[in-house]
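just coords:
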């Protein structure tokens, strides 16, 4: 183990620089392009297509969306695919607040206990920048639970012909379709309230 003391903010900045260089060198030696993320780009292109469709038709063509009250069997069937080397990813396109964080954590723990697999939970679309490429381009061992909701306090994006809530739903849909195109096992669940998340298992 190497210990690198950080005594001030400048040291922290220096460590960012050090590890960026280290990663670049390691990727060069391994023949990997650290900046290549084709599967994340696929998700973005699918999202753009959904946005264009919405701007032309005024609606999103939701795919494979299960209402939370009917989701227990769908979730059970997905988790039945868990193997020793599997992991479960909860991709939550929901408001990020204390109550939602707590409910997702409880669901994550319950799924871990049920499957004995590693379980991650991320808020969309932000998780796509850190794990999106792994989800779609990494080993095909993930089981994906996408959770979406209808925005209660929604705002129009000026000059774009859609709201922020619609944009987030388009991002969720684009990511889901990219997962399916990559041969991943994934489900989509629509929440009507926080209680729906608490009662999924």
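Yep, that arrived. Keep in mind it's a predicted model, so treat the numbers as computed, not measured.

make it CA atoms for all contacts and neighbour counts henceforth
OK.

Name the nearest residue to residue 180, ignoring sequence neighbours.
Among residues not flanking residue 180 along the chain, residue 186 sits closest, at 6.9 Å (C-alpha to C-alpha, 6 or more residues apart in numbering).

how close does that neighbour sit to residue 94?
Distance check for residue 186 against residue 94: by C-alpha to C-alpha, to the nearest Å, it reads 17 Å.

biggest helix in this structure, by residue count?
Within the chain, and with DSSP state H defining each element, the longest helix by residue count is helix 9-30.

Residue 126 should be in a helix, yeah?
No - the assignment for residue 126 is coil, going by DSSP: H, G, I helix; E, B strand; the rest coil, so no helix is present there.

Against residue 89, how distant is the nearest residue to residue 140 once chain neighbours are set aside?
For residue 140, the nearest residue in space outside its immediate sequence neighbours is residue 184; the separation is 6.5 Å by C-alpha to C-alpha, 6+ apart. Distance of residue 184 to residue 89, given as C-alpha to C-alpha: 11 Å.

who touches both of these two?
142-144 (C-alpha atoms under 8 Å, 6 or more residues apart in numbering).

which residue packs closest to residue 64, ignoring adjacent ones?
Using C-alpha to C-alpha, 6+ apart and skipping the chain neighbours, the partner closest in space to residue 64 is residue 188 (6.3 Å).

hold the first one in mind and look at this next one:
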């Protein structure tokens, strides 16, 4: 379901027409100005609670989120011991990046195309971004998102990790198996040491390793749930590689 908030006299964007034309459900909600979005937050929170009541589920429950936390804690210990127990061999290794998963191809774009070609009716794609947040990365992922939608007519969600784990993470693992997950990671990310103790210089874990542990933890949890997922790992300058990948689809 796509929701479009429209101010008075605002022209309906072409992308909404494209979505409805492709058969995706969409609704338009009239608002007076941007400040009305605060009201909408409460409306949708109430709608979620009401829907959960009729579905017979706890809207605050997140049983499958704990699975990611368990794997993340194991990964953190392996990093502290300087031994990555989850390390796997890439299905494709190139100068532009490595690809992990069960889908193969001669180039990263070919692997991604082969992966997305698995889509079934009702599927959507999900970009899980474990990259250094920046305007360049935002622009590059938007281009990739648009390229995937244009070619495969797939809705595409997009979120930075690990923060998406507390919003859509439960849906990814506890909801229907109708997503094609594309995890994006990069080397030497925020590699600042985390002190083991307050006011101490000794450190057995960096922020880069912590983020990598969270990405790997969620990947393992998704695999355990039988989800379709690939990971694309960039050596550096992920934004440039993502733009090239979007152009190559």
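Here it is on my side, so go on. All figures in this text were calculated on a predicted structure; none of them were measured in a lab.

A helix includes the residue nearest to residue 180 of structure 1, no?
No - Residue 186 of structure 1 sits outside any helix when classified using three-state DSSP, being strand.

Which position in structure 2 pairs with it?
With TM-score structural alignment as the criterion, the equivalent of residue 186 of structure 1 in structure 2 is residue 229.

Isn't that match up against residue 218?
No - using C-alpha atoms under 8 Å as the test, residue 229 of structure 2 is too far from residue 218 to be in contact (10.6 Å).

how about the most centrally placed residue in structure 1, secondary structure?
For structure 1, the residue sitting closest to the mean C-alpha position, by C-alpha atoms, centre = their mean, is residue 91 at 3.6 Å. When the structure is reduced to helix, strand and coil (three-state DSSP), residue 91 of structure 1 reads as strand.

Enumerate every residue touching it.
Residues in contact with residue 91 of structure 1, defined by C-alpha under 8 Å, 6+ apart, are 121-124, 127, 144-147.

Identify, from the residues you listed, the entry nearest to residue 159 of structure 1.
Each of those was checked against residue 159 of structure 1 using C-alpha to C-alpha; the closest is residue 124, at 23.6 Å.

Tell me where structure 1 has helices.
Remark: helices assigned in structure 1 by DSSP H are 9-30, 38-57, 71-79, 98-115, 128-137, 164-181, 194-198.

Quick one: closest of those to residue 3 of structure 1.
If you check each of the helices of structure 1 against residue 3 of structure 1 by C-alpha to C-alpha, helix 9-30 wins as the nearest, at 11.8 Å.

Pull up the gap between the residue nearest to the centre of structure 1 and residue 84 of structure 1, please.
Relative to residue 84 of structure 1, residue 91 of structure 1 is positioned 21 Å away (criterion: C-alpha to C-alpha).

aligned partner of residue 146 of structure 1 in structure 2?
Using TM-score structural alignment, residue 146 of structure 1 pairs with residue 183 in structure 2.

Surely that match touches residue 131?
No - taking C-alpha under 8 Å as the contact criterion, residue 183 of structure 2 and residue 131 are not neighbours in contact, 9.9 Å apart.

coming back round to it: go through the helices of structure 1 and pick out the most buried.
Among those, helix 164-181 has the highest mean neighbour count (mean count of other C-alpha atoms under 10 Å), at a mean of 22.

what's the neighbour count on residue 185 of structure 2?
Residue crowding around residue 185 of structure 2 was assessed by other C-alpha atoms under 10 Å; the count is 26.

Ignore what I typed, I meant residue 89 of structure 2.
For residue 89 of structure 2, the count of nearby residues is 10 (other C-alpha under 10 Å).

That one reaches residue 100, doesn't it?
Yes - contact criterion C-alpha under 8 Å: residue 89 of structure 2 and residue 100 qualify, at 7.1 Å.

show me the contacts for residue 87 of structure 1.
Residues counted as contacts of residue 87 of structure 1 (C-alpha under 8 Å, 6+ apart) are 117-120, 141-143.

what do we get in structure 2 for it?
Under the alignment (TM-score structural alignment), residue 87 of structure 1 maps onto residue 124 of structure 2.

same question, residue 51 of structure 1
Taking TM-score structural alignment as the alignment basis, one finds that residue 51 of structure 1 is matched in structure 2 by residue 76.

Just give the nearest non-adjacent residue to its match, would you?
Computed as C-alpha to C-alpha, 6+ apart, the closest residue to residue 76 of structure 2 that is not its neighbour in sequence is residue 213, at 5.9 Å.

For the one you found, what is the corresponding residue in structure 1?
Matched by TM-score structural alignment, residue 213 of structure 2 corresponds to residue 170 in structure 1.

ok, that match - contacts?
47-48, 50-51, 60.

between the residues you listed, which is nearest residue 70 of structure 1?
With C-alpha to C-alpha as the yardstick, the closest approach to residue 70 of structure 1 among these comes from residue 60, at 21.3 Å.

Nearest residue to the closest one in space, ignoring adjacent ones along the chain?
In this structure, residue 60 of structure 1 finds its nearest non-sequential neighbour in residue 54, 5.5 Å apart by C-alpha to C-alpha, 6+ apart.

I'd like the distance between that neighbour and residue 61 of structure 1.
As defined by C-alpha to C-alpha, residue 54 of structure 1 lies at a distance of 8 Å from residue 61 of structure 1.

Over to residue 156 of structure 1?
Taking C-alpha to C-alpha as the measure, residue 156 of structure 1 and residue 61 of structure 1 are separated by 19 Å.

picking that back up, ok, the match of residue 186 of structure 1 - how many residues close by?
Neighbours of residue 229 of structure 2 (other C-alpha under 10 Å): 21.

Do I have it right that the residue nearest to residue 60 of structure 1 meets residue 47?
No - contact criterion C-alpha under 8 Å: residue 54 of structure 1 and residue 47 do not qualify, at 10.6 Å.
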